[in-house]
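Novice: sharing a model prediction with you, sequence too.
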Amino acid sequence: MTDLTFYTNPQSRGQIIRWMLEEVGVPYETEILTYGGSMTAEPYKSINPMMKVPAIRHRGTVVTEVAAICAYLADAFPEAGLAPALTDRADYYRFLFFASGPLEMTFSLKAIQYDPPADKQAMFGHGSEARTFAALETMLTGRDYACGDRFTAADLYVASQLGFMMTFGMIEGTPLLKAYVARCTDREAYRRAKQIDTEAAEAMKTDAS
């Protein structure tokens, strides 16, 4: 038994937290949940009333929402070096919450093939797809990572979102963004996480057949 439990589905945003956990490098248990099944029933419904994954339970405390889990794990396990010092977190927080706000909104709307018309963009937190990616390009120009020359949990989240969109053909990606994603994902923890989730997804297909 460990004091860290990870609730996920291998075909979800839980892949981001799987990568984060592999970066942290501490033992954890995984509970695989099914859409429309165990994800919407007790006991998980009490863990996350939103009935979605991912979530973690660490020493009896539940954390949900991808950005919150990334930030929590980086702070809970500082030896992994996934967050800057408290006095140097401006860019870290900016990128982390850009990913959970404008970039996540762009991802979700892109999935349903909707981009707000010009007269409605002020109603959306990201404005538009074009504005979001233009802003991200500007923010990343002249730096390897969100915090300059070091990889952090903020990069893990931003690169995951971009990687999903590129993998599924939602965006082509500019040379700058492609290089950024390649740089961030060229890590052993990322490769381990992908293998674990790929195998878990295949096991779920076998069990369902």
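Specialist: Received it, and whenever you're ready, just let me know what you need. Note that this is a predicted model, so its numbers are computed, not measured.

Novice: please make it C-alpha for all contacts and neighbour counts, starting now.
Specialist: Noted.

Novice: identify each buried residue in stretch 183-202, please.
Specialist: Neighbour counts over stretch 183-202 (16 or more other C-alpha atoms under 10 Å) mark 184-185, 189-190, 193-194, 197, 200-201 as buried.

Novice: among those, which one sits closest to residue 151?
Specialist: Nearest to residue 151, judged by C-alpha to C-alpha, of the buried residues of stretch 183-202 is residue 184 at 7.2 Å.

Novice: would you agree residue 126 is in contact with residue 100?
Specialist: No - in this structure, residue 126 is not within contact of residue 100 by C-alpha atoms under 8 Å, at 10.7 Å.

Novice: so where do the strands sit in the chain?
Specialist: 4-8, 29-32, 55-58, 61-64 (DSSP state E).

Novice: and of these, who's closest to residue 206?
Specialist: strand 29-32 (14.2 Å).

Novice: may I see the buried residues of the closest one?
Specialist: Buried-residue list, strand 29-32, by 16+ other C-alpha under 10 Å: residue 32.

Novice: cool, stretch 144-161 as well?
Specialist: Neighbour counts over stretch 144-161 (16+ other C-alpha under 10 Å) mark 144-147, 151-161 as buried.

Novice: alongside the first one, take a look at this:
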Amino acid sequence: MTELTLYTNPMSRGRIARWMLEEIGQPYNVEILDFGPPMKNDEYCAINPMGKVPALRHGSHVVTEAAAICAYLAETFPEAGLAPRPEERADYFRWMFFTAGPVEAALTNHALGLEPPADKSRMVGYGSYASVVDALEKAISAHPYITGERFTAADVYVGSHVSWGIGFGTLQPRPAFTAYWDRLKNRKALNRASELDDAAVANMKKTSA
């Protein structure tokens, strides 16, 4: 079996990739990197030139960006049942990449207090924070899951952003968002991933103390 290695930090978007790896049920290795120099050295930048996590090595191939990692693992390990069926593909790709683009940008800018002027909103791509949040609410309200009646890899990615948005206050805790997250938060794979990452955080703090 070709080896999987996750490069991550448990206080990063690497938690999304860890959740996805637990969902597919394949063995994998983990390399935890501290922020700063360990992510910016030549060795790691040969894996991800951005010097960021997560990154996934699968044999001789490397995938970066959490949304891409989710999509890659779903297609590479179809036996997990997390890739989209033909009738789910449009919503799967639409909302996963909507979240990777407009949602990510709008929530980050909003958290930083960077709101584009109304007459410049077209320049930022996503338009406005309000329009992005409204569109996301409609997407997750249309079905129990983002593509329909069943859980897919898109829910790993979209659900992670909804959870973090509610938790950090960058996303309004509308009933639709909390109801969507309630359908995801007790997944066994998520709980395993969270326990592993929380233990890694505790170990990092203990080591640095």
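Specialist: Structure's in. What do you need? What you see is a predicted model, and the numbers here were worked out from it, not measured in a lab.

Novice: quick one on the thing from earlier: could you export the strands of structure 1 to TSV, including columns for distance to residue 73 of structure 1?
Specialist: Putting these into TSV (distance: least, C-alpha to C-alpha, whole Å) gives the following:
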stretch	distance to residue 73 of structure 1
strand 4-8	10
strand 29-32	15
strand 55-58	9
strand 61-64	10
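
Novice: kindly provide the distance from the residue nearest to residue 143 of structure 1 when sequence neighbours are not counted to residue 78 of structure 1.
Specialist: In this structure, residue 143 of structure 1 finds its nearest non-sequential neighbour in residue 149, 6.9 Å apart by C-alpha to C-alpha, 6 or more residues apart in numbering. Distance of residue 149 of structure 1 to residue 78 of structure 1, given as C-alpha to C-alpha, to the nearest Å: 18 Å.

Novice: residue 43 of structure 1: which of the buried residues of stretch 144-161 of structure 1 is nearest?
Specialist: Nearest to residue 43 of structure 1 among those is residue 157, at 27.8 Å by C-alpha to C-alpha.

Novice: any idea how far residue 145 of structure 1 is from that closest one?
Specialist: For residue 157 of structure 1, the distance to residue 145 of structure 1 - C-alpha to C-alpha - is 12 Å.

Novice: which residues sit in contact with residue 190 of structure 2?
Specialist: The contact partners of residue 190 of structure 2, by C-alpha atoms under 8 Å, 6 or more residues apart in numbering, come to 19, 22-23.

Novice: re the thing from before, tabulate the buried residues of stretch 183-202 of structure 1 in CSV, adding columns for distance to residue 63 of structure 1.
Specialist: Formatted as CSV, the buried residues of stretch 183-202 of structure 1 follow (distance: C-alpha to C-alpha, whole Å):
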residue, distance to residue 63 of structure 1
184, 25
185, 25
189, 22
190, 22
193, 20
194, 22
197, 21
200, 22
201, 24
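
Novice: what's the neighbour count on residue 39 of structure 1?
Specialist: By other C-alpha atoms under 10 Å, the residues close to residue 39 of structure 1 number 22.

Novice: how about the contacts made by it?
Specialist: 33, 45, 51-53.

Novice: now do residue 91 of structure 1
Specialist: When contacts are counted by C-alpha under 8 Å, 6+ apart, residue 91 of structure 1 touches 146-147.

Novice: ditto for the one 4 residues further on
Specialist: Neighbour list for residue 95 of structure 1: 146, 154-155, 158 [criterion: C-alpha under 8 Å, 6+ apart].
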